[in-house]
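S.K.: Predicted model follows, preceded by the sequence.
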Amino acid sequence: MAETTELAPAPVGSPSLHAAWRGLGQLAVAVIGMSGLRVDHPERRVLRTAVWACVVAAGFAAEQQFRAAAGSGAVRWAAVGYAVVIAVLYYGGLIAVLDTAVARRFTHAVGEARAVQRFDFVLGLLFLQQGLCQGLLMAAFPGQLPEVGVDGLWVVLGVVLAIVGFGTKLWATWLTGLNTYYCRDMFLGRADATDGFVVRGPYRWLRNPMYGVGNLHGYGVALCYRSVAGLVCVAVFQVLIYVFYLVREKPFIVRTYLGGTPA
């Protein structure tokens, strides 16, 4: 029989196919985790998923109602009030809890494993609520930017900003891990065993890509709504996350990962 140099097709269960599926699975876990649900944790996964799904469904239904009643004074006041409450809970909570005696006392009271689970759950809900409150504010204050000569220009610009912003934040999260995204090290008050100080990817050029370029997607969504109020809300939230960074996160990073010397 004559020899042939033709390569046989790779078997269905080849390592490369498994690696591709594994990579897609990890990407999905990261995206879902960024939205507030850590499916990589088995503890009470069904209950946490049900709560997360209910909040998402309620947010979607509220957005439809706000969009239908856009311009109503009651709807606008409700949207602004909701955004203020979430801003206080989220940013105020981060500053009050992370790298403080509050986290240490809570961990000591319930145990580290249980404390981390509860913290991740609450912080995940706040991640989700942060996005929902901004979306509802945009739905309540749409069409404030003037129409331009090119149809759909605001939407195109918004989509571009959304892709760049979310892509950068996802890239940074992929490199640092969800534990860092959820401030696990700051909650525990020590360097996490799996998440070190990253200087790869977007961190080669940006000191804090999650809080900087990573927030462009919020402005992009606001442009799609043509909402000036939405742009202001995203800007205020971005300023507040930098306040948290300067007050809590940067001192922790310098002390824990850089040996007390600023980068």
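M.R.: Structure's in. What do you need?

S.K.: C-alpha only now, for contacts and for neighbours.
M.R.: Will do.

S.K.: Do a quick rundown of the strands in this protein.
M.R.: For the chain, no strands are identified by DSSP state E.

S.K.: Give me the most central residue, it.
M.R.: Met34 (4.1 Å; CA atoms, centre = their mean).

S.K.: Please tell me how far that residue sits from Val84.
M.R.: In this view, Met34 and Val84 are 22 Å apart by CA to CA, to the nearest Å.

S.K.: Same check on Phe106?
M.R.: Where Val84 is concerned, Phe106 sits at a distance of 26 Å (CA to CA).

S.K.: do the same with Asp151
M.R.: On the measure of CA to CA, Asp151 and Val84 end up 34 Å apart.

S.K.: More neighbours: those two, which one.
M.R.: Just comparing Asp151 and Val84: by other CA atoms under 10 Å the higher neighbour count belongs to Val84, 15 against 9.

S.K.: Contacts only, for the more buried one.
M.R.: Applying CA atoms under 8 Å, 6 or more residues apart in numbering, one finds that Val84 lies in contact with no residue.

S.K.: Recalculate using a threshold of 10 Å.
M.R.: By CA atoms under 10 Å, 6 or more residues apart in numbering, Val84 lies in contact with Ala78, Tyr90, Cys133, Cys233, Phe237.

S.K.: With Val148 instead?
M.R.: Trp154.

S.K.: and what of Gly135?
M.R.: Contacts of Gly135 (CA under 10 Å, 6+ apart): 59-60, 62-63, 66, 79, 83, 129, 141, 218, 221-222, 225, 230, 233-234.

S.K.: All the helices of the stretch 51-200 of the chain, in order from the start?
M.R.: Using DSSP state H, counting those that start in this stretch, the helices of the stretch 51-200 of the chain run over 73-87, 93-97, 101-110, 112-140, 153-176, 178-181, 184-188.

S.K.: Comparison target, given below:
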Amino acid sequence: MPTNQLGAQETVLQRAFNLVATVVGMCGLRLDRGAFQIGATSLGIALSFFLSLTLITNPEGALVYVVAVWCIYYAGHIIFFKGGLHHLMHARLGRDRAWTVYEAVLGVVYFNQGWCQAIFLQHYADSLDMPISNLLIFLCGAIIFLISTLTKVWATLLVGMDVYYYRDMFLDEAGKGG
């Protein structure tokens, strides 16, 4: 019987759930959390999904959405951690509640990272004017997507979802083995 990271034995069903929970968690929804957090994250994801489909009606809007999501993710993390905003959350909400709120918000951001690419491709799919067959472009993209997704899932399974969601940085445990 296979073992998990902690050396405990797992059934095939447990391993399958772990894989599904990891993939869904990488998309923004942590299935291994409480009902409140799952509900709050799901609501944020549903709202993002609805608003993006309603408000983004042209290629320019899609480009603004992509740039906004990337800025929120990359610049937001720099400002959030370098500015010590996570410490303010710890003080105001307590470490556990602050982590739950941060993780739910980050889940919505993760969803938007993936979804903005789909919206962008929807609006710019015909803009790649190259003397290469569309089938070849699709196959190359599919191969790159498959390899990168498998690599990302494998790495996340190795380190765990808490590291994927920056728990060690949020709780100031980075570099301490936590």
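M.R.: Perfect, I can see it now. Predicted, not measured: the structure shown is a model, and the values here were computed from it.

S.K.: Make JSON lines from the contacts of Val84 of structure 1 and add neighbour count to it.
M.R.: Output for these, formatted as JSON lines (neighbours: other CA atoms under 10 Å):
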{"residue": "Ala78", "neighbour count": "17"}
{"residue": "Tyr90", "neighbour count": "22"}
{"residue": "Cys133", "neighbour count": "25"}
{"residue": "Cys233", "neighbour count": "24"}
{"residue": "Phe237", "neighbour count": "22"}
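
S.K.: want to try TSV for the residues you listed, with distance to Met186 of structure 1 as columns?
M.R.: Output for the contacts of Val84 of structure 1, formatted as TSV (distance: CA to CA, whole Å):
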residue	distance to Met186 of structure 1
Ala78	33
Tyr90	15
Cys133	26
Cys233	26
Phe237	20
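
S.K.: what lines up against Ile119 of structure 2 once you look at structure 1?
M.R.: Mapped onto structure 1 by TM-score structural alignment, Ile119 of structure 2 lines up with Leu136.

S.K.: ditto for Val108 of structure 2
M.R.: Looks like Val108 of structure 2 aligns to Leu125 there (TM-score structural alignment).

S.K.: tally of neighbours for its match?
M.R.: Leu125 of structure 1, neighbours per other CA under 10 Å, totals 19.

S.K.: Not counting its neighbours along the chain, what's nearest it?
M.R.: Leaving aside its sequence neighbours, Leu125 of structure 1 sits nearest to Gly36 (CA to CA, 6 or more residues apart in numbering; 5.6 Å).

S.K.: Just give the number of residues close to Glu86 of structure 1.
M.R.: For the record, residue 86 of structure 1 is Ile, not Glu. 20.

S.K.: Let me see the contact set for the counterpart of it in structure 2.
M.R.: Counting by TM-score structural alignment, Ile86 of structure 1 corresponds to Val69 in structure 2. Going by CA under 10 Å, 6+ apart, Val69 of structure 2 touches Leu63, Ala75, Gly76, Val109, Tyr110, Phe111, Asn112, Gln113, Gly114, Trp115, Cys116, Gln117.

S.K.: and the gap between the fifth one and Pro131 of structure 2?
M.R.: With the distance defined as CA to CA, Tyr110 of structure 2 ends up 34 Å from Pro131 of structure 2.

S.K.: which one of these two has more residues nearby?
M.R.: Tyr110 (20 against 6).

S.K.: Show me which of the contacts of Val84 of structure 1 is closest to Ala115 of structure 1.
M.R.: Of all the contacts of Val84 of structure 1, Ala115 of structure 1 sits closest to Tyr90, with 17.8 Å by CA to CA.

S.K.: Leaving out chain neighbours, which residue sits closest to the closest one?
M.R.: Leu126 (6.1 Å).

S.K.: count of neighbours near that neighbour?
M.R.: 20.

S.K.: In contact with it, which residues are there?
M.R.: Ser35, Gly36, Ile86, Ala87, Leu89, Tyr90, Tyr91, Gly93, Asp120, Leu132 are the contacts of Leu126 of structure 1 under CA under 10 Å, 6+ apart.

S.K.: Most neighbours of all the residues you listed, which one?
M.R.: Neighbour-wise, those (other CA under 10 Å) top out at Gly36, 25 neighbours.

S.K.: From Glu103 of structure 2, how far off is the corresponding residue of structure 2 for that one?
M.R.: Alignment note (TM-score structural alignment): Gly36 of structure 1 maps to Gly28 of structure 2. Gly28 of structure 2 is 9 Å from Glu103 of structure 2, where distance means CA to CA.

S.K.: any idea how far Ala68 of structure 1 is from the equivalent of Ile137 of structure 2 over in structure 1?
M.R.: Under the alignment by TM-score structural alignment, Ile137 of structure 2 pairs with Trp154 in structure 1. Separation of Trp154 of structure 1 from Ala68 of structure 1 (CA to CA): 21 Å.
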